[in-house]
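Undergrad: I'd like to go over a predicted model; first the sequence, then the structure.
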Amino acid sequence: MKILDGKYVSQKVRDSIKQEILEIKEKEGKVPGLAVIQAGDNLASKIYVNSKIKQCAEVGIESKNFIMSADVSEKELLDKIEELNNDDTIDGILVQLPLPDHIDTPKVIEAIEIGKDVDGFKPENLGKVVLGDETALISCTPAGILRLFEEYNIDLEGKDVVVIGRSNIVGKPMTALLINEGATVTVCNSKTKNISEKTKTADVIIVAVGKANFLTGDMIKKDAVIIDVGINRDQDNKICGDVDYESVKETVGFITPVPGGVGPMTIAMLLNNTLKAFKNGKKI
């Protein structure tokens, strides 16, 4: 069994971004700018945002954090996005989810200019991913998973891949990326019958269902590659993934740990998208 080390690879990505930004700053006198909008006081959101802002500083991205109250009106939020859309110093706009219940999340995401959609959540960016358009800002978790495959020389061409989960943020863009890489992809969801019949023959399994220890050792074949996107709490309140690590570890070829696998890659690819948006916009 080999660990796909997201901490190690994300640091490599950040080092590369930092170097590129230093070179751009020296040549152009500019650096990428990221605006982060928070609404409400969700504790998990605060932790995520603080981590993102810290990593922006590490690589040389200028970040601005806009904190709004939980009762902020939808109009006020949309007005702020419009202001940032028109701000040339801002290359990426990130609205931290979840938003308060009274706000229409798809409407807010849709308001972000496509070139500044560094989360890669807009339908237009997903469409670009499906078409293999290199200017696409790819949803950060799938982009991070693809970067892990590259780092560990896992060739996807001709491989049978099972994606468990069909979300717009992970499952659907991941499926498009895999198809573009030449993989044969089966997408499973909560309605899929006999999931284990699909997973037992898969060369690669990507699990993003949000159910603790969902994928077990009897559901996989020897030397399968497993990507665990889940972050859950088990019955002992310990952090665990969607994969039952103990039951699969004797069988798998490669696996991402939880924590320390997909999570760090997601933030690294947000930074990468911000740099890409800057370069796309400034034609660098």
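TA: Perfect, thanks for sending it.

Undergrad: From now on I want contacts and neighbour counts done on CA atoms only, so please keep to that.
TA: Noted.

Undergrad: Contacts for stretch 176-196, please.
TA: 129-130, 132, 142, 146, 156-166, 171, 175, 198, 219-220 (CA atoms under 8 Å, 6 or more residues apart in numbering).

Undergrad: Same question for stretch 100-120.
TA: 39-40, 70-71, 73-74, 77-78, 81-82, 85, 91-95, 99, 121-126, 136-140, 270, 273-274, 277, 280-281.

Undergrad: Mind checking which of those are buried?
TA: Among these, those buried by neighbour count (16 or more other CA atoms under 10 Å) are 39-40, 70, 74, 77-78, 81, 85, 91-95, 99, 121-122, 125-126, 136-140, 270, 273-274, 277.

Undergrad: sorry, back to before: among the contacts of stretch 176-196, which are located in strands?
TA: Those of those mapping onto strands are 160-164, per DSSP state E.

Undergrad: Mind picking the two most distant members of those residues?
TA: Within the ones in strands among the contacts of stretch 176-196, two members stand farthest from each other by CA to CA: 160 and 164, at 13.2 Å.

Undergrad: Have a look at these two and say which one is more surrounded.
TA: Remark: of residue 160 and residue 164, residue 164 carries more neighbours, 23 against 18, as counted by other CA atoms under 10 Å.

Undergrad: next, the one to line up against it:
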Amino acid sequence: MTTIIDAIKMCDENIIKYQEESKKIKEVINKQPKFVIINASNDEGNARYIKGKIKAGEKAGLIVEVITFEDNCNNDEVLNIIKKCNEDKTPVILQLPTFKHLDTEGLMKAIDYDVDADGFAREWIGEVNLGNDKKIAPATPKGVISLLEYYNVEMEGKLALVIGRSNHVGKPLVNMLINRGATTICANSKTKNLENLVRQADIVISCVGSQNLIAAEDIKEDAIVIGVGFTYVNGKQILDFDVDQIVNLDKAKYVSNRINCTGKSTINSLIDNVIELYKINFNIK
């Protein structure tokens, strides 16, 4: 029987843990811990994601401050906020995408690694590559791994196929799977005969954003199928595969839901990163 992976229970259990951690942090720093989201964009998707981050952060006992810029903003204005967070040791993210006229890469690099809640800094990526991903890691791959661990998915010795090679998702996810003993293949949307790799893989994680990239009939018996990449079709969020088709074939052991899954686990991991940054910066056990 194919089980649909849902992140809600895991996230709710983690939030209770984060509430206790937030209380400890408050006792040490003598104020409620804060998390800053910089939104330099009018992207509709950003607004939805930020809403979810505010809700999760506040439930975890954090103050979530959203600083929104208009389309006439400049790099220096955004940079000033980043510098203030660096100085105050306040965890911060720059919500992506940003306005096209901004130097997004430069602004991201300006965020000190010890306040980088997204886990994108080269120091954290380097730690992931060295096998040290238990504390801070890019939020989306960290969320995927947390789901696999929550559902007791055995990764050691398994053939894992990651489709996608982005610096923030695909590449770190490959290394995080390797860290757990998986034999990992990194493919992408241009990989020839991708279906042959899918047929062999025990774990398939697609991070592309291409409708019907993976055909249900190609899924191996008892495989784990996780969707990170998605696109919108007629206002509906569509994964890189059809969840219903995979469930109906009843070959896969687990398949991720279209909603209430990797998006929620990503936000949950972001909150985890915020908590860990405070513990690191203020030497909290």
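TA: That came through fine. Bear in mind that the values here come from a model prediction, so they are computed numbers and not experimental data.

Undergrad: Tell me how the two chains score on TM-score.
TA: Here the TM-score for the pair of chains, by TM-score structural alignment, normalised by the length of structure 1, is 0.94; 281 aligned residues with a CA RMSD of 1.6 Å.

Undergrad: Tell me which of the contacts of stretch 100-120 of structure 1 fall in strands.
TA: Using DSSP E, these in strands are 39, 92-95.

Undergrad: Tell me the span between the first and last residue of stretch 207-215 of structure 1.
TA: Using CA to CA, to the nearest Å, the gap from the first to the last residue of stretch 207-215 of structure 1 comes to 8 Å.

Undergrad: matching residues in structure 2 for it?
TA: Mapped onto structure 2 using TM-score structural alignment, stretch 207-215 of structure 1 covers residues 206-214.

Undergrad: buried residues in that stretch?
TA: 206-211, 213-214.

Undergrad: Relative to residue 63 of structure 2, which of those is nearest.
TA: residue 207 (30.7 Å).

Undergrad: Need the three-state assignment for the closest residue to residue 58 of structure 2 other than its chain neighbours.
TA: Using CA to CA, 6 or more residues apart in numbering and skipping residues adjacent in sequence, the residue nearest residue 58 of structure 2 is residue 64, 6.6 Å away. With DSSP: H, G, I helix; E, B strand; the rest coil as the basis, residue 64 of structure 2 sits in strand.

Undergrad: Next, count neighbours for residue 64 of structure 2.
TA: Residue 64 of structure 2 has 19 nearby residues by other CA under 10 Å.

Undergrad: So it is in contact with residue 37, correct?
TA: Yes: between residue 64 of structure 2 and residue 37 a contact is recorded at 7.4 Å, counting by CA atoms under 8 Å.

Undergrad: what kind of secondary structure is residue 38 of structure 2 in?
TA: Assignment for residue 38 of structure 2 (three-state DSSP): strand.

Undergrad: And it, how close does it get to residue 17 of structure 2?
TA: In terms of CA to CA, residue 38 of structure 2 sits 26 Å off from residue 17 of structure 2.

Undergrad: what about the helices in structure 1?
TA: 6-28, 43-59, 74-85, 105-111, 123-131, 140-151, 171-180, 195-199, 245-248, 262-282 (DSSP state H).

Undergrad: which of these sits most buried?
TA: helix 262-282 (a mean of 23; mean count of other CA atoms under 10 Å).
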